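1. here is my input; please provide its structure:
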Amino acid sequence: MILQKILRFAEEDLARVELEIRQHLHSDVDQIGEIGRYLLFSGGKRIRPILLLLTAKLAGYEGERVFPLSAMVEFMHTATLLHDDVIDHSYLRRGYPTVNSRWGSALSILIGDFLYAKAMALVVEDGDPLILKEITGVTMTMTEGQVMETLKTGDLSLTLEEYRRIIRQKTAALFGACCFIGGVLGGLPMAKTEGLRRFGLTFGTAFQLVDDALDFIGKEQRLGKPVGSDLREGKMTLPVLIALQHATPEEVALIAEFVRSPDKSPTAFHDIVAVIQKYDGIEYALKEAGRYVEQAKLELQAFADGPAYDLLMELTDFIVKREV
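-> Alright, predicted model coming up:
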């Protein structure tokens, strides 16, 4: 499996990142560290730090700055999860009770704020103005994506353009920032650094498209949350939007009733999955993810072959194969 190959290749580097995460979780308020450790060490794959580590190696960087910056992007990602779970009223994350279901929404929001502040402190400590500009910009972009998704929750008139903008801003932008930072660390010309950002953006878009498909066809023990969580929360993802384009008035009414009703019965959900499959909504999302994967791999072709290049290529292919 590709993640095991990456672990073998970058075992020492990933161990350094884990150490940075543990060290920077320290707080005089014990519960901040307790809750932070609970979420940060409950099974995350560290995809974003891995991308930063591998793109930095691809760019020829072998220094120490990569470790706190890799911890920084994981703090940012984890902060978004804490806030998302409050917004979505989620009770499971990676197979464990969410922080908001265990400690309450107030602490979930505040710990998310703490992790964002830690992330910003690490960027300031690094001292590179390009990286600082990138991270402050991507934080605003991610927030705009989350706001747009929240405003469009339950809106069956969401357009494909709006949907793609949401996933680009909310999810893909941070992947792009990770890869951009890798290029900055390696001192690459800006054209190649921007190429790495484009790689991350297309990688992240494919990643989210597959997530949206898995919400209907994945298994709860692998997803770490109930199947159909997005639709139950009123999120209009690509499989649903494709089905809505072709559905009969009766089928549209079925989806609308499920989204708006507090009673999310398993029978109604299975009926909706049947409608989505009837119009190939899941297959469409996976094919679109595959197209983004091919775009991402094209961006990498500007770089020389080597272990980091090969692993990034394999990781990109893995996106559309995971748990499908």
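2. drop to CA atoms for contacts and neighbour counts, all remaining ones
-> Noted.
3. what segments of this structure are strands?
-> Residue ranges of the strands in the chain, as given by DSSP state E, are 92-93, 96-97.
4. what does the last one rub up against?
-> Yep, that's strand 96-97 we're talking about. By C-alpha atoms under 8 Å, 6 or more residues apart in numbering, the residues outside strand 96-97 that reach it are Ser42, Tyr91, Gly224.
5. one more: the first one?
-> Identification of contacts with strand 92-93 by C-alpha under 8 Å, 6+ apart yields Thr98, Gly224, Lys225, Pro226.
6. for burial, what's the neighbour tally of Leu188?
-> As a burial measure, Leu188 scores 18 neighbours (other C-alpha atoms under 10 Å).
7. what's the closest non-adjacent residue to it?
-> Excluding its sequence neighbours, the residue lying closest to Leu188 (C-alpha to C-alpha, 6 or more residues apart in numbering) is Ala59, at 6.6 Å.
8. so the one you found sits against Gly187, correct?
-> Yes: the pair Ala59 / Gly187 is scored as a contact, 7.4 Å apart, by C-alpha atoms under 8 Å.
9. out of these two, which sits in the busier spot?
-> For the pair Ala59 and Gly187, the greater number of neighbours falls to Ala59 (24 against 15), based on other C-alpha under 10 Å.
10. second chain to compare with the first, below:
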Amino acid sequence: MGVVVNIGDKQPEKAPSVDQLVKLTEADIVRVNQHIIDNMQSPVALIPQLAGHIIAAGGKRLRPMLTLAAAQLCGYTGSRHIGLAACVEFIHTATLLHDDVVDESDLRRGQDSANAVWGNKASVLVGDFLFSRSFQLMVADGSLPVLKILSEASAVIAEGEVMQLMTANDPKATEEAYLEVIRSKTAKLFAAASQIGAVVAEKPKTQEEALESFGMNLGIAFQLIDDVLDYSAKQAELGKNIGDDFREGKVTLPIILAWRRGSEEERDFWLRTIERVEQEEGDFEHAVSLMEKHNTLEDTIDRARHYGAIARDALGIFPDSDIKDALVELIDFCIYRAY
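-> Down below sits the predicted model:
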């Protein structure tokens, strides 16, 4: 379903990218990848096989890259950030394995999901293994503040998953309730990954809190743009299926806004397609047309820009540097993926 959505003309003159951030963290990412490989080994052959399948499909390693970049921003010259970045990736990968089971997803970044290949039981159990391994890495680091930050993030992510179940298939959900879900489910790990960069560098609380704010608001912006991309032909370029959220009856901000602004007839459409998931040929295209009618996709992008601006402001206390510039460009990249 390749529906091209008009989502405005607020693109920057030059498309932002993550190339500079990748370049500046490249040497550390190589070490993180090796740490990941070393720590996902197990005498139970299925564990490294299944874990390797999803980790290999993990994209740009954005969350561990945040830990590496934050440590670099804080002038850290040790090696603790390597193990902690791997820990962050294990937490993220575990949540993906569990998400795909809960969502009954058959694809992950354009390839078969682990649960589609090995089944739900194996995916859940290997996800549990990766969560457990992440805690072993936290303990190996030996820092109680780091353990507190990452263990709290793990608990909040799980809470976010449960909160999402409570708002699932409910187009009447409030925007506030939905934002709380994505703060917990997505943005909390962005925040923790960034914050621990200041902790290992033993920086003042102000810098630690600034990086936490940067990560939290970046994560919210990132998820809001993901919400938009599910209804855009741009999604296909990112190796994802267009309309997956819609077909699963998943409630995201564009739907919440469309419900709020819609007529009685339009709300009946959302109840049928999202609440009851009784979908017919052409429903996805009609959903997109309603979003265009009520400007909900562009308004979701505007909200992402708002959170992106807060993330940018949070970096203001750090001196100018190449890594700071790369993190600012990352904010723009996350938002302008929509174009």
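11. quantify their similarity with the TM-score.
-> Put the two chains on top of each other and the TM-score (TM-score structural alignment, normalised by the length of structure 1) is 0.97; 324 aligned residues with a C-alpha RMSD of 1.3 Å.
12. before we move on, back to that, so which of the contacts of strand 92-93 of structure 1 is the most crowded?
-> Top of the contacts of strand 92-93 of structure 1 by neighbour count (other C-alpha under 10 Å): Thr98, with 24 neighbours.
13. all helices of the stretch 201-339 of structure 2, in order?
-> 205-229, 234-237, 244-247, 253-261, 264-270, 283-293, 296-314, 322-336 (DSSP state H, counting those that start in this stretch).
14. to clarify, my last question referred to the stretch 51-200 of structure 2.
-> Taking DSSP H, counting those that start in this stretch as the criterion, the stretch 51-200 of structure 2 carries its helices at 62-73, 80-103, 114-118, 120-141, 144-167, 175-182, 188-200.
15. just those: most buried one?
-> helix 188-200 (a mean of 28; mean count of other C-alpha atoms under 10 Å).
16. just tell me the aligned range of that one in structure 1.
-> Here helix 188-200 of structure 2 aligns to structure 1 at residues 173-185, judged by TM-score structural alignment.
17. which part of structure 1 lines up with stretch 291-308 of structure 2?
-> Going by TM-score structural alignment: stretch 291-308 of structure 2 matches residues 276-293.
18. of the helices of the stretch 51-200 of structure 2, which is nearest Val30 of structure 2?
-> Val30 of structure 2 sits nearest to helix 80-103 of all the helices of the stretch 51-200 of structure 2, at 9.6 Å, using C-alpha to C-alpha.
19. helices or strands next to the closest one in the packing?
-> Using 3 or more C-alpha pairs under 8 Å, 6 or more residues apart in numbering; DSSP states H and E as the contact definition, the elements that helix 80-103 of structure 2 packs against are helix 19-39, helix 46-56, helix 62-73, helix 114-118, helix 120-141, helix 188-200.
20. buried residues, the match of stretch 291-308 of structure 2. List them.
-> Buried positions in stretch 276-293 of structure 1, judged by neighbour count with 16 or more other C-alpha atoms under 10 Å: 276-277, 279, 281-282, 284-290, 292-293.
21. in JSON lines: the helices and strands packed on helix 80-103 of structure 2, plus distance to Asp99 of structure 2.
-> Formatted as JSON lines, these follow (distance: least, C-alpha to C-alpha, whole Å):
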{"stretch": "helix 19-39", "distance to Asp99 of structure 2": "21"}
{"stretch": "helix 46-56", "distance to Asp99 of structure 2": "12"}
{"stretch": "helix 62-73", "distance to Asp99 of structure 2": "17"}
{"stretch": "helix 114-118", "distance to Asp99 of structure 2": "10"}
{"stretch": "helix 120-141", "distance to Asp99 of structure 2": "9"}
{"stretch": "helix 188-200", "distance to Asp99 of structure 2": "15"}
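22. I'd like to know how far the aligned residue in structure 2 for Tyr91 of structure 1 sits from Ile274 of structure 2.
-> Counting by TM-score structural alignment, Tyr91 of structure 1 lines up with Asp106 in structure 2. Separation of Asp106 of structure 2 from Ile274 of structure 2 (C-alpha to C-alpha, to the nearest Å): 19 Å.
23. compare the two (neighbour count), which wins?
-> A count of neighbours by other C-alpha under 10 Å puts Ile274 above the other of Asp106 of structure 2 and Ile274, at 23 against 15.
24. can you tell me how far the nearest residue to that one once chain neighbours are set aside is from Leu165 of structure 2?
-> Spatial nearest neighbour of Ile274 of structure 2, excluding adjacent residues (C-alpha to C-alpha, 6+ apart): Gly249 at 4.2 Å. Relative to Leu165 of structure 2, Gly249 of structure 2 is positioned 12 Å away (C-alpha to C-alpha).
25. show residues contacting the match of stretch 291-308 of structure 2.
-> 202-203, 205-207, 209-210, 212-213, 216, 238-243, 246-247, 316-317, 319-320.
26. which residues does the residue positioned nearest the centre of structure 1 contact?
-> Geometric centre of structure 1, nearest residue: Thr171, 4.8 Å, by C-alpha atoms, centre = their mean. Thr171 of structure 1 is in contact with Met142, Gly204, Thr205, Gln208, counting by C-alpha under 8 Å, 6+ apart.
27. distance to Glu18 of structure 1 for these - can I get that in JSON lines?
-> Formatted as JSON lines, the contacts of Thr171 of structure 1 follow (distance: C-alpha to C-alpha, whole Å):
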{"residue": "Met142", "distance to Glu18 of structure 1": "24"}
{"residue": "Gly204", "distance to Glu18 of structure 1": "22"}
{"residue": "Thr205", "distance to Glu18 of structure 1": "26"}
{"residue": "Gln208", "distance to Glu18 of structure 1": "25"}
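28. for Leu97 of structure 2, find the nearest of the helices and strands packed on helix 80-103 of structure 2.
-> Of all these, it is helix 120-141 that lies closest to Leu97 of structure 2, at 5.6 Å by C-alpha to C-alpha.
29. in structure 1, what range does that closest one match?
-> So helix 120-141 of structure 2 sits over residues 105-126 in structure 1, by TM-score structural alignment.
30. tell me the contacts of the equivalent of Arg232 of structure 1 over in structure 2?
-> Using TM-score structural alignment, the partner of Arg232 of structure 1 in structure 2 is Arg247. Applying C-alpha under 8 Å, 6+ apart to Arg247 of structure 2 gives the contacts Val277, Gln279.
31. roughly how far does Arg247 of structure 2 sit from Glu281 of structure 2?
-> 11 Å.
32. overlap of the contact sets of these two?
-> With C-alpha under 8 Å, 6+ apart, Arg247 of structure 2 and Glu281 have no common neighbours.
33. and Thr77 of structure 2, how far from Val200 of structure 2?
-> In terms of C-alpha to C-alpha, Thr77 of structure 2 sits 10 Å off from Val200 of structure 2.
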